[in-house]
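**Student:** Here is my input; please provide its structure:
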Amino acid sequence: MQIIHHGGIFGVTGSCHELVISDNAAILIDCGLLQGNDGAGGKRFPFIDFPLDRVKGLVLTHVHIDHCGRIPHLLGAGFQGPIWCSEASALLLPLVLEDAVKVGITRDEHLIARFLNAVKKRLVPLPYDRWHQLGSWDGRSASLRLQQAGHILGSAYVEVSVSPASQAEQTGTVNGTRGDTVVVFSGDLGAPFTPLLPDPKPPERADILVLESTYGDRQHEGREQRRERLCRVIVRALENRGALLVPAFSIGRTQELLYEIEDLISRHRTEEAAAGLPWDDLEIIVDSPLALSVTRVYDRLRRLWDEEALETVAQNRHPLSFEQMTVIESHADHRATVEYLRKTARPCIVIAAGGMCAGGRIVNYLKALMPDPRTDILFVGYQAAGTPGREILEAAKQKWETGGRPSIDLDGGTYPLRAAVHTISGYSAHADQRDLVEFVEGITVPPKTIRLVHGEEEARTALAGVLAEKGYQVE
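**Tutor:** This next block holds a predicted model:
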């Protein structure tokens, strides 16, 4: 077997890995879009530049755009195989791809409907923790199992078992026995104790482990520390009497933030967040039609929530839909809200689509409010190199160190950065170095080889060093 990487090896976006099972058979693990400067030479290529003749199907770990955003191009290149994914991902994927196609390819409703119909026909939803036979090719049989990854709703890490076809037929099993090889692709692993979702549990075995390394060089704060920092940032922003802007991915990050903010309001309901502004009167603006659709799916699939979240619901609380929320759907309402906040600087929290500020409705909020010193910006997710989000973080650091007056290039214009900038990495929904190492150490039959992907060079190098010290063979 061979693993070929078509993205997600030199950076944190564009994940796409080809597991070659035989000369005439391979499967893809993810097919994501590159963002910022990720990729060889900093180039962005959304197209499929590798042959599909032997590709029998696509396994999707989750529906973030950096793991699924090249699917339109995959189908355009002639891919006709199945798309295996979790049951929740099968519900979410059409929503995500419809939004992505409208933003990046076409707004022709007829073409979009044809594309989504083609995607839905290829979807094969799979339950967690059950082996599924993929097929037999050239004397080899392959099977697949998905396990909860705790990253976003529906996220999974992937176990692929490959064995001689005759062996699988004789044993009557789909996952092979002693003669098989088990390859595990981590996808994106969630951090322990995140809101809503259960923690990921390591597999029993991984002969070859393809492991993400996004935060391989650092450790997150604990849940209580994160919540306390979130509270302090909110209070500071409200004391400034300006808006707190939170660029967030529509799937995962938005729902986790809503959960934590509802919890803060519930805990401090009778107190003032700032002078004259009770927590109970705090307005949270959610400006993302996709986030609204995704949140409805989250609510439908409460059976996948963790025990803490279910206990919250049992208390007759609604962590993803509460009275302090204002949801913005239409583009006209979005424009009106941006202009209203620009004129009034009304104290509020704005969670808007565009986690790395490279697109989405957050861009208009930044252009209008970033020059206002009363504004605060909070980053809760990873900002890839070459994205406006990374530029804002680096400019804020330079401003703090040198007292300069940086400007940010956004949407073809240049805007002064006078807002305060904050980060809370623990809400990134990615495991940190300690979590990744514990995941590896928790594998009962340890991996013979670990290949690190989905991380910038410093993160991959740091994680590789820690794993090598523990005796693992790291590529």
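
**Student:** all contacts plus neighbour counts: C-alpha atoms, from now on.
**Tutor:** OK.

**Student:** Helix, strand, or coil at the residue of the chain positioned farthest from its centre?
**Tutor:** Ranked by distance from the centre of the chain (CA atoms, centre = their mean), the top residue is Gln170, with 40.5 Å. Under DSSP: H, G, I helix; E, B strand; the rest coil, Gln170 falls in the helix class.

**Student:** Could I get the full set of helices for the stretch 151-300 of the chain?
**Tutor:** Residue ranges of the helices in the stretch 151-300 of the chain, as given by DSSP state H, counting those that start in this stretch, are 165-171, 223-239, 253-267, 289-300.

**Student:** now, of the ones you listed, which is deepest in the fold?
**Tutor:** Between the helices of the stretch 151-300 of the chain, the one whose residues have the most neighbours on average, counting mean count of other CA atoms under 10 Å, is helix 253-267 (a mean of 20).

**Student:** quick one on the thing from earlier: for the residue farthest from the centre of the chain, list the residues it contacts.
**Tutor:** Contacts here follow CA atoms under 8 Å, 6 or more residues apart in numbering; on that basis Gln170 touches nothing.

**Student:** do the same with Ala25
**Tutor:** Contact partners of Ala25, counting by CA under 8 Å, 6+ apart, are Arg54, Val55, Lys56, Trp137.

**Student:** And for the residue lying closest to Pro198 once chain neighbours are set aside, the neighbour number?
**Tutor:** Excluding the flanking residues, the one nearest Pro198 by CA to CA, 6 or more residues apart in numbering is Asp306, at 4.9 Å. Neighbour count for Asp306, taken as other CA atoms under 10 Å: 17.

**Student:** cool, and Gly471?
**Tutor:** For Gly471, the number of neighbouring residues by other CA under 10 Å comes to 9.

**Student:** okay, the contacts of Ala25 in TSV with neighbour count, secondary structure and distance to Val313 next?
**Tutor:** Written out in TSV, the entries for these read as follows (neighbours: other CA atoms under 10 Å; DSSP: H, G, I helix; E, B strand; the rest coil; distance: CA to CA, whole Å):
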residue	neighbour count	secondary structure	distance to Val313
Arg54	14	coil	47
Val55	19	strand	44
Lys56	19	strand	42
Trp137	17	strand	48
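
**Student:** structure for this one too, so we can compare:
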Amino acid sequence: MMTKHIEIKHHGAVLGVTGSCHELRVGDSGILIDCGLFQGTDYREDLDIDFEIEHIRALVVTHVHVDHVGRIPYLLIAGFKGPIFCTEPSAQLLPTMLEDALKFNDKYSKQQDKQILKQMKRQIRPLPYEQWQSLLGTDIKFRFQHAGHILGSAYVECEAAGQRVIFSGDIGAPHSPLIMEATPPTRCDVLVLESTYGDMDHESRVDRRLRLKSEIEQSFADGGTVLIPAFSLGRTQDLLYELESIIHDFGQDLAAPNVPWNKLNIILDSPLAIKITELYRSLKSYWNEDARKVLKQGRYPLAFDQLTIVDSHEDHLICVENITNSDKPAVVIAGSGMCAGGRVVNYLKALLDNPHNDIIFVGFQAEDTPGRVIVESGPRFGEADEPDEYAWVELDGERFEINAQIHKLNGYSAHGGQTDLINFAMAIDPPPKQIRLVHGETDAKLALQAKLQAMMSSVEVVIPLTEDVG
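**Tutor:** As a prediction, the model looks like this:
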């Protein structure tokens, strides 16, 4: 309880990094900030809404990653009929993301899924950035500010009972392709801050494009295929944008023996990523200035000539077979980013056994996911003491030996690192009375808490220990 007038509760992203769902309550009215899915070690089989919603007047969405929106269908089933506020780009991306998420839902029928999506679309209310929105009949108003995380992402400034509360959502890092950078916050009394990378900074994003170029060239040195598991929203578009820029700037350089960059085949094999990429192209008015300059040069950073799109399942199976049996170099981008499902699994089954192939990971791999196992195990444990002691990963219930070369390329996270989070908090002037750290593993939150407390001695930095706390 912050005062006798305001309550802040956390219904998710307290004990881990997923399931973001926070509540701001004033008297007998409240709003939810996000309603996300639990994933990885936070996974829950029962996603039914387990908190009171009768007083919830609106849902405010920071961005459309599933760990922030994937539980919305369950909120609607529970009886929520209020408006779903989000930025204008998020309003176009949200239905596509939830339609895909519902494909993996076995609780409701396809007809129910259609009804849920139809109802959700009726409740969506897009808002421009920086425009205050009042909730009729309440003492609550809010607005969106750029968060620099993915297209359409925002942090939420709320005013209620004479106080201002900021919910950070996910804060991005500077120098992101396509995305406008985060707007520095000015003032607030309480900051609810994510802490995904509260204990570390990423490698520089400024030269990550050149590191990607070098990594791919080295991977092709001994033949084989390069596979990049990537998240469909954000990461895939970043990769395409930077691959196009490499082709534009270094087209005559050799990407592989006898194959220059401007002849290298880039394959995108992910139905969701294809849909999201098309939406990104339609939302180019929200791209940053650098990306719009590229368009003015007559270039197509998300639809360039070397890009091959694999849409249907039949074409996917043919592509896997061709990649496996061909000696022609290619870069394949496929989802899911943590290798826990999707078309990347078929590529892994086909490519992992061959030491000439390379797998490049560009994103965080959660504990207990196949991607985490591959990164930590491959390509081999070294000299095995026993003949059957080798590195392997389980895919669809079957073990596959890891002989391919495994690489991890940092600097592609859509999240800001520790320094970015600290800079975000310290931009607030005067400092907030309290910072509440959520959306992070325990070590990350403790590290960020210690740093913030040392640098902002007048601020109470707290870590909520249980969900649904005031």
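
**Student:** hang on, the earlier thing: tell me which of the helices of the stretch 151-300 of the first structure lies nearest to Tyr340 of the first structure.
**Tutor:** helix 223-239 (16.8 Å; CA to CA).

**Student:** If you count contacts, what does the closest one end up packed against?
**Tutor:** strand 243-248, strand 272-274 (3 or more CA pairs under 8 Å, 6 or more residues apart in numbering; DSSP states H and E).

**Student:** State the three-state secondary structure for Arg317 of the first structure.
**Tutor:** Using three-state DSSP, the three-state assignment for Arg317 of the first structure comes out as coil.

**Student:** Need the counterpart of it in the second structure.
**Tutor:** For Arg317 of the first structure, the aligned position in the second structure is occupied by Arg299, per TM-score structural alignment.

**Student:** same thing with Arg267 of the first structure?
**Tutor:** Pairing criterion TM-score structural alignment: the partner of Arg267 of the first structure within the second structure is identified as Asp249.

**Student:** Tell me the residue in the second structure aligned with the residue nearest to Pro198 of the first structure.
**Tutor:** Looking across to the second structure (by TM-score structural alignment), Asp306 of the first structure lines up with Asn288.

**Student:** again with Leu417 of the first structure
**Tutor:** Going residue by residue (TM-score structural alignment), Leu417 of the first structure aligns to Ile402.

**Student:** Show the contacting residues for its match.
**Tutor:** Taking CA under 8 Å, 6+ apart as the definition of contact, the neighbours of Ile402 of the second structure are Leu352, Asp353, Ile374, Ser377, Gly378, Pro379, Arg380, Tyr390, Ala391, Trp392, Val393.

**Student:** out of those residues, who's nearest Lys107 of the second structure?
**Tutor:** Of all these, the one sitting nearest Lys107 of the second structure is Val393; the distance, using CA to CA, is 28.7 Å.

**Student:** Neighbours of that closest one, how many?
**Tutor:** Neighbouring residues of Val393 of the second structure were enumerated by other CA under 10 Å; the total is 22.

**Student:** Please report the distance of it from Phe231 of the second structure.
**Tutor:** Between Val393 of the second structure and Phe231 of the second structure the distance, using CA to CA, to the nearest Å, works out to 20 Å.

**Student:** Likewise for Lys293 of the second structure?
**Tutor:** In this view, Lys293 of the second structure and Phe231 of the second structure are 26 Å apart by CA to CA.

**Student:** Ala447 of the second structure now?
**Tutor:** Using CA to CA, we find Ala447 of the second structure at a distance of 27 Å from Phe231 of the second structure.

**Student:** Which of the two has more residues huddled nearby?
**Tutor:** Phe231 (22 against 16).

**Student:** which residue sits closest to the equivalent of Thr181 of the first structure over in the second structure, ignoring its sequence neighbours?
**Tutor:** Using TM-score structural alignment as the criterion, the counterpart of Thr181 of the first structure in the second structure is Gln163. If the residues on either side of it in the chain are set aside, Gln163 of the second structure comes closest to Asp189, at 6.2 Å by CA to CA, 6+ apart.

**Student:** count of residues packed around the aligned partner of Glu181 of the second structure in the first structure?
**Tutor:** If you follow Glu181 of the second structure across to the first structure using TM-score structural alignment, you land on Asp199. Residues contacting Asp199 of the first structure under the criterion other CA under 10 Å number 18.

**Student:** could you list every residue that touches Asp199 of the first structure?
**Tutor:** Asp199 of the first structure touches Gln148, Ala149, Gly150, Gly190, Ala191, Pro192, Phe193, counting by CA under 8 Å, 6+ apart.

**Student:** I'd say the last one and Arg223 touch.
**Tutor:** Yep, that's Phe193 of the first structure we're talking about. Yes - assessed by CA atoms under 8 Å, Phe193 of the first structure is found in contact with Arg223 at 6.6 Å.

**Student:** ok, back up a step: just the buried ones from the contacts of Asp199 of the first structure?
**Tutor:** Restricting these to buried positions leaves Gln148, Ala149, Gly150, Gly190, Ala191, Pro192, with burial counted as 16 or more other CA atoms under 10 Å.
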